[in-house]
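Q: generate a structure from the sequence data that follows.
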Amino acid sequence: MTLGSQDLERLDQLFCSMQDANACFLGYPFAKDFKYEPLWRFLKFTGNNLGDPFEPGTYRVNSHAFEREVVDFFAQLFRAPDRGFWGYITNGGTEGNIYGLYLGRERYPDGVAYFSRDSHYSVSKAVRLLRLEYAVVDSQSHGEINYDDLARKASGGRNRPALIVANIGTTMKEGRDDTSRIRAVLRDVGVREIYIHADAALCGPYAPILSPKPPFDFEDGVDSVTISGHKFLGAPMPCGVIIARKSNVQRVLRAIDYIGSSDTTLSGSRNAYTPIVLWYAIRCLGIVGIKRMFDQCERLAAYTCDELNARGVGAWRNPYALTVVFPPVEEAIKAKWQIATQDVSHVVVTPGTTKDQLDTLIEAIADTGR
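A: Here you go, the predicted model:
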């Protein structure tokens, strides 16, 4: 297989374009400081993690063993019940959110979904795909769900189960919902059947090491947790992990004869490369390495917030957040640095973000306000 010179030139141009863009994006949570050269050799295989990662199957060009180790790592991190959990590696947080709500719907088919206005757009997509009745709950100014509005919305459906999406780090402000308080609010208004899915896309790998730790794991009463692998740990492609209570997964299990395994995942055929990438990351880092990376990022986030304020830009962040929030930036800055913007703009300090990059952005934002 050989390309002509024009096609090769186009590939070179694309590489240069992506390389330039990669050097100056700060508005989206993607870790940049990773090196996976020892894993490139696996790309020569038709790797497919078909079927349930915890069952043998007919197709063996897979990385199921490594996938199980990744799932076990996060199950322990999120205090999942021994032998009572199940999980798999997804294509990203959107798949994890859809899967979590899918399990909730199968457990409570007549349930009503509740999620805040600051939830990721994949949640509204999920409730439409799953044809769930839902209510959007107001958020507080810092991104956390408004518990009083949750009580008002849920009181109208107190005789029906509640399917809750709790945000453990909202997209724009990194607000964190308190799952223990959510459950208490629902109980107070008379809801007795509750399924809580935690969207911990960005914060999941480091939230357990925070002090105080936000209530969001299985011992705090959640039924499923999803994270993104590319946002904090780092990966060259979007990926994620979903951990759920095994009893809920068994409701969706279907045996598929021709693959010699069960169909328990959402996507069926799945990339065999991403489990190896995530396994490599957690084996290199461990909990100590994750904490070290978080501490470095958090110090830079604090620095960025302080420097913006010192230059007259009204910046702020939630406690221990890697997301620094400030007024919407001008289009030129938004375009160059790929700054996510709604009612506010933000920068997300993930591993690989440098002080030099942040200083350049800080000066650009400050200059536009002079």
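Q: all contacts plus neighbour counts: C-alpha atoms, from now on.
A: Noted.
Q: do a quick rundown of the strands in this structure.
A: Secondary structure of the chain (DSSP state E): strands at 85-90, 112-116, 133-137, 162-167, 194-199, 224-228, 240-245, 254-256, 261-263, 323-326, 345-348.
Q: show me what the last one is in contact with.
A: Right, strand 345-348. By C-alpha atoms under 8 Å, 6 or more residues apart in numbering, the residues outside strand 345-348 that reach it are 26-29, 172-173, 301, 322-329, 339-340.
Q: mind running it again at 10 Å?
A: The contact list for strand 345-348, computed with C-alpha atoms under 10 Å, 6 or more residues apart in numbering, reads 25-31, 171-174, 202, 231, 297, 301, 304-305, 315-317, 321-330, 334, 337-341, 358, 361.
Q: can you flag the buried ones in these?
A: 25-31, 171-174, 202, 231, 297, 301, 304-305, 315-317, 321-329, 334, 337-341, 358, 361 (16 or more other C-alpha atoms under 10 Å).
Q: follow-up on the earlier one: could the strands of the chain go into TSV alongside distance to Pro212?
A: Listed next are the strands of the chain as TSV, based on distance: least, C-alpha to C-alpha, whole Å:
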stretch	distance to Pro212
strand 85-90	25
strand 112-116	23
strand 133-137	25
strand 162-167	17
strand 194-199	18
strand 224-228	19
strand 240-245	22
strand 254-256	41
strand 261-263	38
strand 323-326	18
strand 345-348	21
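Q: and those, which is most packed in?
A: strand 224-228 (a mean of 31; mean count of other C-alpha atoms under 10 Å).
Q: any idea how far Leu132 is from Leu163?
A: Going from Leu163 to Leu132 by C-alpha to C-alpha, to the nearest Å gives 9 Å.
Q: got any residues that touch both of the two?
A: By C-alpha under 10 Å, 6+ apart, the residues touching both Leu163 and Leu132 are 101-102, 105, 110-113.
Q: need the residues you listed in a markdown table (columns: distance to Ala151).
A: Formatted as a markdown table, the shared contacts of Leu163 and Leu132 follow (distance: C-alpha to C-alpha, whole Å):
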| residue | distance to Ala151 |
| --- | --- |
| Leu101 | 20 |
| Tyr102 | 23 |
| Arg105 | 21 |
| Asp110 | 19 |
| Gly111 | 16 |
| Val112 | 13 |
| Ala113 | 13 |
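Q: just give me the closest of these to Ile256.
A: Nearest to Ile256, judged by C-alpha to C-alpha, of the shared contacts of Leu163 and Leu132 is Tyr102 at 19.6 Å.
Q: which residues touch that closest one?
A: Neighbours of Tyr102 in contact, by C-alpha under 10 Å, 6+ apart: 96, 108-109, 126-127, 129-130, 132, 163, 248-249, 252, 266.
Q: next, the structure of the following sequence, for comparison with the previous one:
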Amino acid sequence: MTFSPADHTRLEAFWRYCLTHQYFNVGYPESADFDYSLLHRFMRFSINNCGDWNEYSNYLLNSFDFEREVMRFFAELFHIPFEDSWGYVTNGGTEGNMFGCYLARELFPDATLYYSQDTHYSVAKIVRLLRIKAQVVASQANGEMDYDDLVARIAADGERHPIIFANIGTTLRGATDNIATIQQRLAQAGIRREDYYLHADAALSGMILPFVDAPEPYSFADGIDSICVSGHKMIGSPMPCGIVVARRANVERISVEIDYISARDQTISGSRNGHTPLMMWAALRSRSMDDWRERIQRCLDLAQHAVDRLRAAGIDAWRNPNSITVVFPCPSASVWKRHCLATSGDTAHLITTAHHRDSTQIDALVDEVIADLKAPGKPVTLSPLQAPLVDGLGSRNRVYSTVGQPRPELLPGHARPERDSGVARLKGSDI
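A: The predicted structure is shown next:
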């Protein structure tokens, strides 16, 4: 490639910008501690994983062998026999969620999709793209689904085949919808297991819960039908990517034969990035299961450190069980913009990902948040809903949760769902 001096200058400036900001993301769950330099040489090739990695394709420049090993890893991680599963490396969590919802719609074409107020915004897009009936379910104060509201809405709709979208770690509060509770409530309502579909969005926590001592239900052994995880979050990747795993029997419903590549395709995107399976393979092969456990525990410890410091200063900070998302009152715009915090209404959060090797960056942020929120005219008190819970394993596993506590009628920043022809709509910024 030949560039002008001005173009060279522009690229050099962007290089310096990236170096300066590569660890900016305190408010977003991307792990930036990766090194894929061994794979740089493969960027000279157009690697396209079009079709099923389990079959021959006459497009020879693919990374199917590596993708197959990645999917075997996740099948084992999520407790489903490899031969009973199928999935692929996606462009990110949204594609994984769409794939799960697509399978559910093909299984139950006229069914209603139920997802909570705290669900990622992409699901509203998926609902429109797939033209699925949908209902937004209320959330508890900690971001977890309100199970009473779920069964009430299913009953009111007379829905015989509900599609349940469960969050395994919500975007803002890091809450996990309890899969066991959902299934118990559906059984009590007289809905048989074969009559509903359960998709799990585990974009971040899918690489956390398998490595902690007391995880919430998250796997196929717990009753899910499909699950997606982001590759650029806890794993770490220079480009957005992810994986989705589903029951093979359900995937067969959407498989189509593509004659010009001599292969089948059952993906959303068709032509797929062949480099990201290489990256996921390299990340998974370069760490042992014990390495992953240590990595996750370090992030959890750092999250608890942030909670402890903020609460010691009288600020209402908390996190859900097994979550690296620390929730606290939103500071001034000058603070959250400088640290790139994620905010919603009067709430902000920080996320302790793996490139935070120590507490230096977190402490700098916490110092500013404390100074800002404790400034004159900004009283911050501890909420009675955020009582400390100790799980008996010591302070390193202590969390602050509202599970089992009285639930406010509506959370700050949330609009009340409005029923409209069987589809729940949210006002304003909640869409």
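Q: got a TM-score for the two of them?
A: After superposition, the two chains reach a TM-score of 0.98 (TM-score structural alignment, normalised by the length of the first structure), with 370 aligned residues with a C-alpha RMSD of 1.1 Å.
Q: translate Val252 of the first structure into the numbering of the second structure.
A: Alignment note: Val252 of the first structure maps to Ile254 in the second structure; criterion TM-score structural alignment.
Q: my guess is that match contacts Gly100, does it?
A: No. Using C-alpha atoms under 10 Å, Ile254 of the second structure makes no contact with Gly100, being 11.5 Å away.
Q: which one of the two is surrounded by more residues?
A: Gly100 (27 against 14; other C-alpha atoms under 10 Å).
Q: contacting residues for the more buried one?
A: 94, 163, 165, 197-201, 225-228, 244-246, 250-251.
Q: repeat that with 8 Å
A: 199, 226-227, 244, 246.
Q: all helices for the stretch 101-250 of the second structure, in order.
A: 122-130, 147-157, 179-188, 248-251 (DSSP state H, counting those that start in this stretch).
Q: Ala141 of the second structure: which of the ones you listed is closest?
A: Comparing those by C-alpha to C-alpha, helix 147-157 comes nearest, at 12.7 Å.
Q: residues contacting Arg245 of the first structure?
A: By C-alpha under 8 Å, 6+ apart, the contact set of Arg245 of the first structure is 80-81, 84-86, 223-224.
Q: give me the nearest residue to it, chain neighbours excluded.
A: Phe85 (4.5 Å; C-alpha to C-alpha, 6 or more residues apart in numbering).
Q: again, but for Arg192 of the first structure
A: In space, Arg192 of the first structure is closest to Pro161, 6.9 Å off (C-alpha to C-alpha, 6+ apart).
Q: and the one you found, how far from Asp82 of the first structure?
A: 26 Å.
Q: repeat that for Ala244 of the first structure.
A: Taken as C-alpha to C-alpha, the span from Ala244 of the first structure to Asp82 of the first structure is 12 Å.
Q: circling back to that earlier point, closest one of the contacts of Arg245 of the first structure to Ser262 of the first structure?
A: Among the contacts of Arg245 of the first structure, and counting by C-alpha to C-alpha, the member closest to Ser262 of the first structure is Trp86, at 13.1 Å.
Q: pretty sure the closest one sits against Gln250.
A: No. When contacts are counted by C-alpha atoms under 8 Å, Trp86 of the first structure is not listed as touching Gln250 (9.5 Å).
Q: filter the contacts of strand 345-348 of the first structure down to the ones in helices?
A: Within those, residues falling in helices by DSSP state H are 297, 301, 304-305, 334, 337, 358, 361.
Q: hang on, the earlier thing: which one of the helices of the stretch 101-250 of the second structure lies closest to Cys50 of the second structure?
A: helix 248-251 (16.2 Å).
Q: run through who's touching the closest one.
A: 83-86, 103, 107, 266.
Q: scan those residues and report the most crowded one.
A: Trp86 (26 neighbours).
Q: tell me, how many residues neighbour the nearest residue to that one once chain neighbours are set aside?
A: Leaving aside its sequence neighbours, Trp86 of the second structure sits nearest to Arg248 (C-alpha to C-alpha, 6+ apart; 5.0 Å). Residues lying near Arg248 of the second structure (other C-alpha under 10 Å) number 16.
Q: and the residue sitting nearest the centre point of the second structure, what does it touch?
A: What sits nearest the mean C-alpha location of the second structure, by C-alpha atoms, centre = their mean, is Ala203, with 2.2 Å. Counting by C-alpha under 8 Å, 6+ apart, Ala203 of the second structure touches 93, 168-169, 228-230, 233, 242.
Q: can you put the residues you listed in TSV and add distance to His356 of the second structure?
A: Formatted as TSV, those follow (distance: C-alpha to C-alpha, whole Å):
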residue	distance to His356 of the second structure
Gly93	23
Ile168	23
Gly169	20
Cys228	25
Val229	21
Ser230	19
Lys233	13
Gly242	22
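Q: circling back to that earlier point, and the gap between the closest residue to the match of Val252 of the first structure other than its chain neighbours and Ala283 of the second structure?
A: Spatial nearest neighbour of Ile254 of the second structure, chain neighbours left out: Gln266 (5.7 Å); criterion: C-alpha to C-alpha, 6+ apart. Distance of Gln266 of the second structure to Ala283 of the second structure, computed by C-alpha to C-alpha: 25 Å.
Q: same check on His120 of the second structure?
A: Distance from His120 of the second structure to Ala283 of the second structure, by C-alpha to C-alpha: 26 Å.
Q: likewise Ser269 of the second structure?
A: Applying C-alpha to C-alpha to Ser269 of the second structure and Ala283 of the second structure gives a distance of 23 Å.
Q: and those two? Which one has more around it.
A: Legend: neighbour count by other C-alpha under 10 Å for Ser269 of the second structure and Ala283, higher for Ala283 (18 against 14).
Q: the more buried one -> the first structure?
A: Match for Ala283 of the second structure (TM-score structural alignment): Ala281.
Q: give me every residue that touches that match.
A: Per C-alpha under 8 Å, 6+ apart, neighbours of Ala281 of the first structure: 233-234.
Q: so how many other residues sit close to the closest residue to Gly270 of the second structure other than its chain neighbours?
A: The spatially closest residue to Gly270 of the second structure, leaving aside those adjacent along the chain, is Cys50, at 5.6 Å (C-alpha to C-alpha, 6+ apart). Neighbour count of Cys50 of the second structure, defined by other C-alpha under 10 Å: 26.
Q: test my guess that Cys50 of the second structure contacts Gln266.
A: No. The criterion here is C-alpha under 8 Å, and Cys50 of the second structure misses it with Gln266 at 9.8 Å.
Q: no more questions from me, cheers.
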